[in-house]
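# dropping the sequence and predicted coords here.
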Amino acid sequence: MGILTKGSLHFLICLLLSMDFCTGEDEASSIQLNDDVLGLIVFKSDIKDPSSYLQSWNEDDNSPCSWRFIKCNPINGRVSEISLDGLGLSGKIGKGVQKLEFLKVLSLSGNNFSGTIGRTFGVLHRLERLNLSYNNLSGSIPSSFVNMNSIRFLDLSGNSFSGSLPDDLFQSCSSMRSLSLAVNSFEGQLPSTLYRCSYLNNLNLSRNHFSGNIDFVSGIWSMNRLRALDLSYNSFSGSVPGGVLALHYLKKLHLQSNGFSGPMPADIGLCPHLNSLDFSHNLFDGPLPDSLQRLNSLVFFGLSNNRFTSEFPPWIGNLSSLEHLDFSSNSLTGSLDSSLGNLKALKYLRLSNNKLIGSIPASLFDLGLEDMDLSNNRFNGLIPRGSSSFFEALRNLDLSRNDLEGTIPAEMGLYANMRYLNLSWNKLQSRIPPELGLFPNLTVLDLRDNTLSGDVPGDICESGSLVILQLDGNSLSGPIPDEIGNCSSLYSLTLSHNNLTGSIPKTISELTELKILKLEFNELSGEIPKELGLLENLLAVNVSYNQLIGRLPVGGIFPSLDQSALQGNLGICSPLLKGPCKLNVPKPLVLDPDAYNGQMGGHRRRNESANPIRFHHSISLSISAMVAISAAVLIVIGVIIISLLNVSVRRRLEFVETALESMCSGSTRSGSPPAGKLILFDSKLSTNGIGNPEILLNKAAEIGEGVFGTVYKVPLSPQGRFVAIKKLATSNLIQYLDDFDREVRVLGKARHPNLISLEGYYWTPQTQLLITEYATTGNLQTKLHERSGSVPPLSWSNRFKIILGTAKGLAHLHHSFRPPIIHYNIKPSNILLDDDYNPKISDFGLARLLTKLEKHVISNRFQSAAGYVAPELACQSLRVNEKCDVFGFGMLILELVTGRRPVEYGEDNVVILSDHVRVSVEQGNVLDCVDLSMGDYPEDEVFPVLKLALVCTSQIPSSRPSMAEVVQILQVIKTPVPQRMETL
């Protein structure tokens, strides 16, 4: 036991005697000061402080006022403020704070505190400011957790709180000025007492699961001191009532991503101070209220993804303060007025997916816009040339899917900051201006499906910054320039459906980042350069319908290309193609008959005089035939010799193996079962002298059970490294060692960072074990659906990492083996995770060990995986291939994005997740599907991923993409370029 210091002893005595007999110069002051010290030390004892920020908090001190992050009231010397924001602290918020009776400010935001809060703060009657935002706190909020009579600022945002708010929570909240419950999992209707917070200036309830008709919270409109109201990303429904005129001081009104419907309130424009208005992603319809034109202070104006039907309002040009204008994805009609050029402060303009017509006002190209998206409308005419301010500011320009014609202005080469340029699906007729290659920051250039002519400029990649170059569907001619090798950052090159000629440049092999190469439907000739086989990152290639010949490159993706990527050429050598195989080799040497003399000379002259041409042909033909026959004979003899050698070697190996087994088994009596065979593929593994690992498989080591058997965690090396051993259920499994060995060794070759590696096996006629890598962090099923309250939910970055990694693993199984290895059972419990949340697919290819692969056998095996099984497994008329894995992968995406199971059973109904999401997307309620427990997420990643999942879960197998295409799409979505990526 340590020695008590004088201070510690005094502290302990005071504590034991409840401070009643402690003496000093100022008895009352001493008692109060030690109350604060005691409370803070107890509070600290529940905290983990990895960076020792609280080292100055010493129990021997008589006062905490000199401690870091502590402030005291100068009059009474009591602790009045604790500010520990962003210090990386974790642990619980203990009851020690209850001792701090004069505390006014407690701010713990941006840490990792966990657990529930209960009534911890209810006794702090002087507490005015409580900030617990962005921690890992959970549980429900009791009605008395904090003294509402004193609290002025309350921020619980960015946690995992759940449940409904007590209806009497705000019974007496007249002191409150700011309330934020954003980014949690609260649900149900808002408390009817909320309107009593009549002095509230800021109310943020965004990103929860609050629901109900807006009439239930109409009391909000009576809170006439509100300056900011954010109800976004919830499930509110119904119409928004009028009466916002009462919100005279309102500056921010965000209702986006709910289910609000009907017209906008007609008096919405009577809030003169409103500078941020966002009603996007709802079901609002009808015309835009005329009162909106009164909002002269409006800076942010978002109405996207609704059902507004009026003409584009001509008065928009009068809102001179606008910086952000987004009316995309509505049904607005009419044309754009040139008065839009009056919006000198405008930086972001998005009007895509409407029904706008006419020409694009030239005045728009005189602004200092950074981002302009007018895609998918009916604009016609020429592309305006633009001013110097436009050149200097513009970063993203999307004019795709219109009826624009004429030329691409050469002035576009002056857009120094341009990163994304999409002019696809128009009627542009010019050559590609070489100036486009001068963009120093251009990442995406998409000119697909126009009528562009001429050649591909050699300096198209002069800047070296291009990541995606898409020129498909034009009338480009001439060769692909060798300078294409300068596109060092390129990972997608698509030149299909043009009139390109010549050979494929070898310089493409210098594009080490290239993942997608599409050259189909051109007139390219010659052989595919063998150097392209060195492109390790290449995931998709299509060279079909050209004039190519010769052998494919031996490396990379080329050996695994399917017929659709190669067909329609003159003579590519591939067993997948029925056409001739043509090689660029010298013509056979034909001997000159005039060179022969002697006996043959007289015979030659007699026949030559009769038919010299026929004689010459017969000599040539017979020599060629002799060469061919000789080669064929040599090949046949070689095959026979090799076959005999193989049989001989195999018999010798079997003899040696049998002899060794006999020696090892000793004096085994006749009729006893043969000894087990343990095979380890990794020489670094050791059996620790254990000949039969089956003896290690006990109930205590069991960690899971699946459709193919039970899994155990077992140490199998001198260093104590653990492996997973799956004891296979023997029903319908291969029963012969040679067949079992052959299939398992194929699976053992499937090495990939996103696959659980197969380390070996153990075999007897009665028992088959598979030895695999052991994943330390468990499986996705546990992390997603079975986590405890103290474990934080998966973030979007980790969910995307799991999606992309799983896709890469499946792509490797499908495209690196012939025939492809099909998993048949993709689901969260078969996705294991390492410490960094990198996924590893387990149980892949085990269907290869079934004696029969009929669909009903496979379907019976996996019938427990409800929702994941592709429909073709139950339909005798549909061919089963790797597309059934794509279906299961699509369901996996839906689970990760929504946080819900594929099939959920209620009391009166059954919810099929894929159907639910599909209906929500069709109705424009896609945000209702996203799991908000993961916190903030980038919409430009989540929504395209969700749409990809719906494509993957198509009922028709041929409509689903391949896993290689899935990987490409995911990498395009993740590419750090503007959010238009989903249009690529």
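Yes, it's here.
# C-alpha from now on. contacts and neighbour counts both.
Will do.
# pick out the residue nearest the middle of this structure.
The chain has F800 as the residue nearest its centroid, 3.1 Å off, counting by CA atoms, centre = their mean.
# surely L349 touches L322?
No: counting by CA atoms under 8 Å, L349 stays clear of L322, with 9.9 Å between them.
# okay, buried residues for stretch 4-12 please.
F11 (16 or more other CA atoms under 10 Å).
# can you list contacts of that stretch?
34, 59-62 (CA atoms under 8 Å, 6 or more residues apart in numbering).
# just to revisit the earlier point, spell out which helix or strand contains the residue nearest to the centre of the chain, please.
helix 796-815 (DSSP states H and E).
# second structure follows, compare the two:
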Amino acid sequence: MLFKLLFLLLALAPASIYALEDTVFNDDVLGLIVFKAGLQDPMGKLVTWNEDDQTPCNWIGVKCDPKTNRVSELVLDGFSLCGHIDRGLLRLQFLQKLSLANNNFTGTVNSALSHLANLQVIDLSGNSLSGTIPQQLFLQSGSVRLVSFAKNKLTGNIPQSLTTCFSLELLNFSSNHLSGKLPSGLWYLRGLQSLDVSHNLLQGHIPPGIQNLYDLRFLSLHKNRFSGKLPEDIGGCLLLKSIDFSENILSGALPHSMQMLTSCTYLNLRGNSLTGELPPWIGELKNLETLDLSSNNFSGRVPSSIGNLQLLKSFNVSMNYLTGSLPESMANCNSLFSIDASHNHLSGNLPSWMFRGAMPSVPLSSQRLGENLSSPASLGSLQVLDLSSNVFCGHIPSNVGELGNLQLLNISRNHLVGCIPGSIGELKSAYALDFSVNQLNGSIPAEIGGAILLEELRLEQNFLAGEIPVQIHKCSLLSSLILSHNNLTGPIPAALANLSNLENVDLCFNRLSGSLPKDLINLSHLLSFNISHNHLEGELPVGGFFNTISPFSISHNPSLCGAAVNTSCPSLHPKPIVLNPNSSDTNGNSPSHNHPHQIILTISSIIAIAAASFILLGVVAVTILNIHARSSHSRSAALVLSAGEDFSCSPKTNPEYGNFVMFSGDAEFVVGAQTLLNKDAELGRGGFGVVFKTVLRDGCLVAIKKLTVTSLIKSREDFESEVKKLGQIRHHNLVALEGYYWTASMQLLIYEYLPSGSLYKHIHDRTGGNCLSWRQRFKIVLGMAKGLAYLHHNGIIHYNLKSTNVLIGSSGKPKVGDYGLARLLPMLDRCILSSKIQSALGYMAPEFACKTVTITDKCDVYGFGILALEVVTGKRPVEYMEDDVIVLCDMVRAALDEGMVEQCVDERLRSNFRIEEAIPVMKLGLICASQVPSNRPDMNEVVNILELIQSPSEADEELE
């Protein structure tokens, strides 16, 4: 009872009382028991903490000073504790180290901790603390040496009171949501050795005076919003070993004083807007092990002084504007482990020194090195070789198999010719081989089976011929097999069914024949299996993945049958009776060779011939009658059109007016309603027709598209079949097709009516005074992506994506409309398509203009990319000025190169948008609008990327 009373008094007592000496109970025991009482301890880590003990010195996580027998350290890192940091700790007046890292503490940082006058270490990192860092916390903390609040949810500014902690040696506020500017007073904490404020929302210029931190060893301002130039006086920090200014908005050239940082081993300036040439003095930083200058605007040549960095392990200058070649002197960098010089303008011969070392990673993607691939000399230790997206030509070296330790070989998207050498089977350590998008010919070598650790094989878009080698089943770890767009022939090997790890298979656009192996249903990890545009035949496997396979993945194989292609397979019948007088007799004697004209007819053939003759006579008669009927019908239809086309009739009242079908229940047009040709009812016009608003007899408003492609439309049967398929498409981000109306002279499509209008109106109509918020815009981009992903999953390409074809629902939800209309045309002729969607200027993928490039769902991805940029910027894809034409895609790309992409965001949003979402969305839009279709992601990937970009709080809000 006495303990409980003291417990209550302790919880209510002011902080000043805690310093009093307790003669009955040990203050430390009491304080820790009170602290424990406010916690949840799911792992039972604090079970040894017993209130009956006279001292806590033997408790787990507790350390006492042997002289005073008082608690000097409390270290409970990684105990999975939950709850608040209780005031009970304030009784630990001799506490020097408080470390509660990597738990689940919540609430705010308790400012009363400042009353622990002896505290030198405060580590509350890796929790879920929120709120601001209190100013009072550091007003009486003159002895504190280490402060870490990393990996929490703290907000607000860095407190100015920190600048009075002159004993501070380490400060870590990384991975929070801190904002505001960096206090300039931090540069006067002369004992500071480590400063980490990375992964926050700090902004403004980096204040001058950093040279005062002559003991500074570690500096990280990574991933904030710092702007301006790098500190000119940073060279005064002579002991700096690690510098990270990456992923900010810094500009200008490298400060000359940096050449004094000869102790530096790690320098990362990635993802800024730094300019100028790489200075020769960079070779004086002789202790550098990592140099990352990627994703900036550096130009000029790589200086030969780089060769002085003999300790250099990682060299990354990718995504700049560097020219020339990599200097021969780099051969002196004996410790090199990784070189990435991709996405530059490097030229000349492939540096010969690369083949004299054993460097485990040499990605040189997207360079402009126009020389042939030469045979490697001594790359025996190479693990990763990426030469993709260049203009390499010539043959793949025949001795490529000598790279025995190679794990990834990517030479895709070049101009390589010739055969794939059989020596690739000697790549026993390779897990990924990518030779796609080249001009390779010959066959896939059977030796491929020797690459037993292979997980991914990509050979698409070449001129490979021959059969798929059965030896591929030896690659038992294979999960991705992409061989599309080649000239492969023969059957799909049955051995493929033994590759139990297969997830993605793409064999489309080849000349494969034969039937599909039935055992493919045993591939339990399959996610996609595309065999479209081949000559495969027979029944599709039944079971497993193939029960839900997309029709798009098996299309254009005329002889395939099964439920997935809506074609029943022919039944097996016994052999026909042979009616041949010259056939063998019952004794098996052969027919005489004296009868050259043999007659072999089955009973079924005789019946079929007779039936066909009868049917032919009937067809002739019916055709004559139909010609007369159609002539009368056309005259009748012409009369109806001239009278204003009143659609008050339905099949029930007057069948002459055509077939009116609603997919959900019956409905009719209202008698006497304004006709569709009334301009007052017109909602808009597009490449495929005019849209009107009307009302059905049940009072339901609908939007009706009167198709203007009557001369090109399919037959009634094909039209109705395609429309019914479109009517089955249901998704909350797609405009629902509710029905259709058919006559020989006119076709109507009936859609749900959305009164809020098109995305074009919401973005570009500035007369209403309303402006879409950033949250609304992001949801529109994400919703469009989800709708398109659903279409592509069901094998439907939109072909005509633009902001006028995206409608906004009453709740602000986007709905993509006008999808699949190209399926109503008799053939997907790109000239017809281009003429029908010519109003989509700026949205059309470049492959429409290239007759040799297949039009795929990637043309929708291009249109989506332009739409995403339109939503963020508020600008049209192409805008005509007085003296200039502005192409939106080019404008955003140029702004990104200049580090001014923020200025592209719609000015009406001003500062009311999330920069951490807006910039990635614009970058994603540019990637989707790539000129090369294979470089564009698919829409499922786009949805996943957008969901990653979306702020967690907003994503949670959508789930509620």
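Perfect, thanks for sending it. What you see is a predicted model, and the numbers here were worked out from it, not measured in a lab.
# the residue sitting furthest away from the middle of the first structure: what's it in contact with?
No residue in the first structure sits farther from the centre than G602, which is 81.9 Å out by CA atoms, centre = their mean. With CA under 8 Å, 6+ apart as the criterion, no residue contacts G602 of the first structure.
# mind running it again at 10 Å?
Contact analysis of G602 of the first structure by CA atoms under 10 Å, 6 or more residues apart in numbering lists E608.
# map it onto the second structure.
Under the alignment (TM-score structural alignment), G602 of the first structure pairs with nothing in the second structure.
# repeat that for N58 of the first structure.
Aligned partner of N58 of the first structure by TM-score structural alignment: N50.
# what's near enough to touch N399 of the second structure?
Residues near N399 of the second structure by CA under 10 Å, 6+ apart: 375-377, 421-424, 426.
# what residue in the first structure is paired with L499 of the second structure?
Looks like L499 of the second structure aligns to L511 there (TM-score structural alignment).
# how deep is the closest residue to that match other than its chain neighbours tucked in, by neighbour count?
Excluding the flanking residues, the one nearest L511 of the first structure by CA to CA, 6 or more residues apart in numbering is S488, at 5.4 Å. When neighbours are counted by other CA atoms under 10 Å, S488 of the first structure registers 19.
# how close does S488 of the first structure get to I640 of the first structure?
50 Å (CA to CA, to the nearest Å).
# residues contacting D928 of the first structure?
209, 233-235, 257-259, 898, 917, 920-921.
# in strands, which of those appear?
Among the contacts of D928 of the first structure, the members falling in strands are 209, 235, 259 (criterion: DSSP state E).
# and those, which is closest to K783 of the first structure?
H209 (21.3 Å; CA to CA).
# residues touching that closest one, list them.
H209 of the first structure touches 162-164, 183-189, 233-236, 258, 928, 931-933, counting by CA under 10 Å, 6+ apart.
# residue in the second structure paired with it?
Under the alignment by TM-score structural alignment, H209 of the first structure pairs with L201 in the second structure.
# G485 of the first structure too?
Going residue by residue (TM-score structural alignment), G485 of the first structure aligns to H473.
# surely that match is within a helix?
Yes: looking at H473 of the second structure with DSSP: H, G, I helix; E, B strand; the rest coil, it is inside a helix.
# so how far is I452 of the second structure from it?
Counting by CA to CA - H473 of the second structure and I452 of the second structure are separated by 9 Å.
# now the match of L499 of the second structure: how far from L325 of the first structure?
39 Å.
# what strand or helix carries A612 of the second structure?
Element membership for A612 of the second structure, per DSSP H and E: helix 603-642.
# in that helix, what counts as buried?
633, 637.
# all helices for the second structure, in order.
Using DSSP state H, the helices found in the second structure span residues 2-12, 27-37, 603-642, 716-727, 759-764, 774-793, 830-836, 858-873, 888-897, 915-928, 939-949, 952-959.
# out of those, which gets nearest to N104 of the second structure?
Using CA to CA, the nearest of the helices of the second structure to N104 of the second structure is helix 27-37, at 14.0 Å.
# buried residues in that closest one?
For helix 27-37 of the second structure, using 16+ other CA under 10 Å, the buried residues are 27-36.
# next one: it to chain centre, how far?
Centroid displacement of helix 27-37 of the second structure relative to its chain, using CA atoms, centre = their mean, to the nearest Å, is 50 Å.
# next one: stretch 37-57 of the first structure
Averaging C-alpha positions (CA atoms, centre = their mean) puts stretch 37-57 of the first structure 39 Å from its chain's average.
# contacts for it, please.
By CA under 10 Å, 6+ apart, stretch 37-57 of the first structure touches 11-12, 15, 32, 34-36, 58-70, 79, 82, 84, 87-101, 112-113.
# please pull up the equivalent of L162 of the second structure in the first structure.
Under TM-score structural alignment, L162 of the second structure pairs with F170 in the first structure.
# neighbours of its match, how many?
21.
# same check on the one 5 residues further on?
By the other CA under 10 Å criterion, the neighbourhood of S175 of the first structure contains 17 residues.
# no more questions from me, cheers.
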